[in-house]
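Novice: Model the structure of this input:
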Amino acid sequence: MKVSKLYIYPIKSLRPTPLTTAAISPEGIKYDRRYMLIKVEPGKDEAEPTLKNMHIPHFPEMGLFQTAVEFPKDNDDTGKIIVTYNPPSTQEMDDPRPCEMKQIEIPIRIRLTQVKTMKEMKVVMHQSSTTGYVMDDEYDDWFSECFGFPVILAYLGKCSREVLGTLTPENRNNVPW
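Specialist: As a prediction, this is how the structure comes out:
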């Protein structure tokens, strides 16, 4: 087998970053899917808002964001994800979203001492839950302005989740349980 291209998605469902080399960790390719975006949907009749994971099939505007990575050079360096928002060149007059390209930098590695001070949140992906951490308001505000609705940037870091799934059809009947 020959690997011809390799990508990571530092923020789940945004456009990927190409790699020339990759380090593998127990969680998979290092720095892959460290963050995810969550839409805040207002509650009805003063109910608490609900949170909805954002995936590109349901939020195609996620394709307007390009990611690049500057990896940490040493233990003191957090590295960074550079997210570039590239809105369409033609935009409706009543669309409140920015119409010019803009960027934000997000640390790719959060120190454990920082994580301990962050607000925890339950994140469920494909019926499997894990812990996420709410990033600072500056990131939520930036993404919310670009999308035109409230968004939370959640840091997943090294939190793992159980991967639930089914076996391929040809193996489903051969399972001993």
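Novice: from here on, contacts and neighbour counts on C-alpha atoms
Specialist: Noted.
Novice: Ile81 - how many residues pack around it?
Specialist: Neighbour count of Ile81, defined by other CA atoms under 10 Å: 21.
Novice: Please apply the same query to Tyr139.
Specialist: Per other CA under 10 Å, the neighbour tally for Tyr139 reads 18.
Novice: Assumed it was part of a helix.
Specialist: Yes. Using DSSP: H, G, I helix; E, B strand; the rest coil, the assignment for Tyr139 is a helix.
Novice: which residues touch it?
Specialist: With contact taken as CA atoms under 8 Å, 6 or more residues apart in numbering, Tyr139 is in contact with Ile104, Ile106, Ile152, Leu153.
Novice: With Ser129 instead?
Specialist: Per CA under 8 Å, 6+ apart, neighbours of Ser129: Lys122, Val123, Arg161, Glu162.
Novice: Could you also give me the structure for this next sequence, so I can compare it with the first?
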Amino acid sequence: MLYEVPTGTGELKKIQLDTHPLCALFEQQIVPGSQDGEEVIDVRFRGSLPHDTEAGKDSQLLKVPLTPDLSFLERIETNLHGSPASAYRMGDSYDAWFTQRFGVPTILVYLGDGRRAVLGKTLVPKSAQEPQQKGWITSWTSYITGSQGSDGAPWISFSDVAPLMVTSESSLQDVRERLLNGFPVEMYKFRPNIVVDGQGEDAWAEDFWAELQIGNEDGDGVQKSTFQVTGNCVRCVSLNVDYKTGRPADGEDGSVLKRLMKDRRVDPGSKWSPVFGRYAFLDGRHTGGVTVSVGDDVEVTRRNTERSAWDWPL
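Specialist: The predicted structure follows:
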């Protein structure tokens, strides 16, 4: 997680796409075994530095260890959307790299063994059992999909309010054709983890999805993975960012949020924000790793009769 440290206050301020459009110019990729046999995250910056500096000679690639050694890191208290957690500062070299690109004092924070609570009642999954997994990729998957704390309450990492978001191609097509006059807005603007192609489902059918099963059973007995779909994703000005420039977009590309407001303010708990997509958690009955692949079958196994109501206490 990136935080800005405003001059003079010391109070951390989250760096995210809605307030810092330059986030759109960073790309991340997990690279197994690329640095001394350890897995790293390659972070690339596609833009230019916002001010003249000797740092302009530095590489636009930053390598961040996927599982850093916590014994060398400074603890720091964080708060994201009202859900606090104890975390770790990655160090001066990482802070300097991001500071040079954002043009404001920036620190890189690793959650590590910290946990953030899922707030409110509507987003909380019915179960969030701790998966017992081994291996770097399954452990990482367990980490980002949330789990259960010692008090039995579900937790999340530095995801905003839930570990996963599900959207559908049919709803995106409706936005393009009906609200944006055919403008080809891309799905990446909505930043989902799972995209359903929408066959057999009308646009916006996901508003009422409560549970999905994803995967293809075969002769080897491969089982489908179950996901609990618990709440709506209410949208902000991040939808209007131009991913080529890292700035607010012009024209139709910069009016996505406004157009959605026309008839997508459908969540009774957040009546001023339009909805696109649904938040999801890996079902707690999965005690081992799960695999989801492009092209897997998706089945809606449970639907709500009424719309979810947003109640995260922001």
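Novice: filter the contacts of Ser129 of the first structure to the buried ones?
Specialist: For these, a burial check counting by 16 or more other CA atoms under 10 Å picks out Val123.
Novice: So which of the contacts of Ser129 of the first structure belong to strands?
Specialist: Members of these lying in strands (criterion: DSSP state E): Lys122, Val123.
Novice: three-state assignment of the nearest residue to Ala280 of the second structure once chain neighbours are set aside?
Specialist: Leaving aside its chain neighbours, Ala280 of the second structure sits nearest to Val229 (4.2 Å; criterion: CA to CA, 6 or more residues apart in numbering). Taken by three-state DSSP, the conformation at Val229 of the second structure corresponds to strand.
Novice: Can you give me every residue that contacts whichever residue in the second structure pairs up with Ile81 of the first structure?
Specialist: Counting by TM-score structural alignment, Ile81 of the first structure lines up with Ile41 in the second structure. Counting by CA under 8 Å, 6+ apart, Ile41 of the second structure touches Gln28, Gln29, Ile30, Val31, Lys63, Val64, Pro65, Leu66.
Novice: which residue packs closest to the last one, ignoring adjacent ones?
Specialist: Of all residues beyond its chain neighbours, the one nearest Leu66 of the second structure is Val40 (4.8 Å), with distances taken as CA to CA, 6+ apart.
Novice: A helix includes the match of Ile81 of the first structure, no?
Specialist: No. Under three-state DSSP, Ile41 of the second structure falls outside any helix and is assigned strand.
Novice: mind checking which helix or strand the residue positioned nearest the centre of the first structure is in?
Specialist: Nearest to the centroid of the C-alpha atoms of the first structure, with distances taken as CA atoms, centre = their mean, sits Met36, at 2.3 Å. Using DSSP states H and E, Met36 of the first structure maps to strand 35-41.
Novice: list the helices and strands that strand packs on?
Specialist: Counting contacts by 3 or more CA pairs under 8 Å, 6 or more residues apart in numbering; DSSP states H and E, strand 35-41 of the first structure packs against strand 50-53, strand 151-155.
Novice: Trace the last one over to the second structure and give me the residue numbers.
Specialist: Think strand 151-155 of the first structure. Counting by TM-score structural alignment, strand 151-155 of the first structure corresponds to 106-110 in the second structure.
Novice: again with the shortest one
Specialist: Alignment note (TM-score structural alignment): strand 50-53 of the first structure is matched to residues 11-14 of the second structure.
Novice: what's the matching stretch in contact with?
Specialist: With CA under 8 Å, 6+ apart as the contact definition, stretch 11-14 of the second structure has outside contacts at Met1, Leu2, Tyr3, Glu4, Val5, Pro6, Thr78, Leu80.
Novice: quick one, helices of the first structure?
Specialist: 112-115, 137-147, 169-172 (DSSP state H).
Novice: Report the buried residues of the first one.
Specialist: So the one you mean is helix 112-115 of the first structure. Neighbour-count burial for helix 112-115 of the first structure flags Val115 (criterion: 16+ other CA under 10 Å).
Novice: ok, the residue nearest to the match of Ile81 of the first structure when sequence neighbours are not counted to Ile144 of the second structure distance?
Specialist: Leaving aside its sequence neighbours, Ile41 of the second structure sits nearest to Ile30 (CA to CA, 6+ apart; 4.5 Å). Per CA to CA, to the nearest Å, Ile30 of the second structure is found 14 Å from Ile144 of the second structure.
Novice: quick revisit: take the contacts of stretch 11-14 of the second structure and lay them out in a markdown table including distance to Lys258 of the second structure.
Specialist: Shown next, in a markdown table, are the contacts of stretch 11-14 of the second structure (distance: CA to CA, whole Å):
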| residue | distance to Lys258 of the second structure |
| --- | --- |
| Met1 | 28 |
| Leu2 | 28 |
| Tyr3 | 28 |
| Glu4 | 28 |
| Val5 | 31 |
| Pro6 | 30 |
| Thr78 | 32 |
| Leu80 | 26 |
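Novice: hang on, the earlier thing: of all the helices of the first structure, which one is nearest Ile24 of the first structure?
Specialist: Of all these, it is helix 112-115 that lies closest to Ile24 of the first structure, at 20.2 Å by CA to CA.
Novice: thinking again about what came up before, would you list the contacts of Ser129 of the first structure in JSON lines and tack on distance to Ser25 of the first structure?
Specialist: Shown next, in JSON lines, are those (distance: CA to CA, whole Å):
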{"residue": "Lys122", "distance to Ser25 of the first structure": "23"}
{"residue": "Val123", "distance to Ser25 of the first structure": "22"}
{"residue": "Arg161", "distance to Ser25 of the first structure": "15"}
{"residue": "Glu162", "distance to Ser25 of the first structure": "17"}
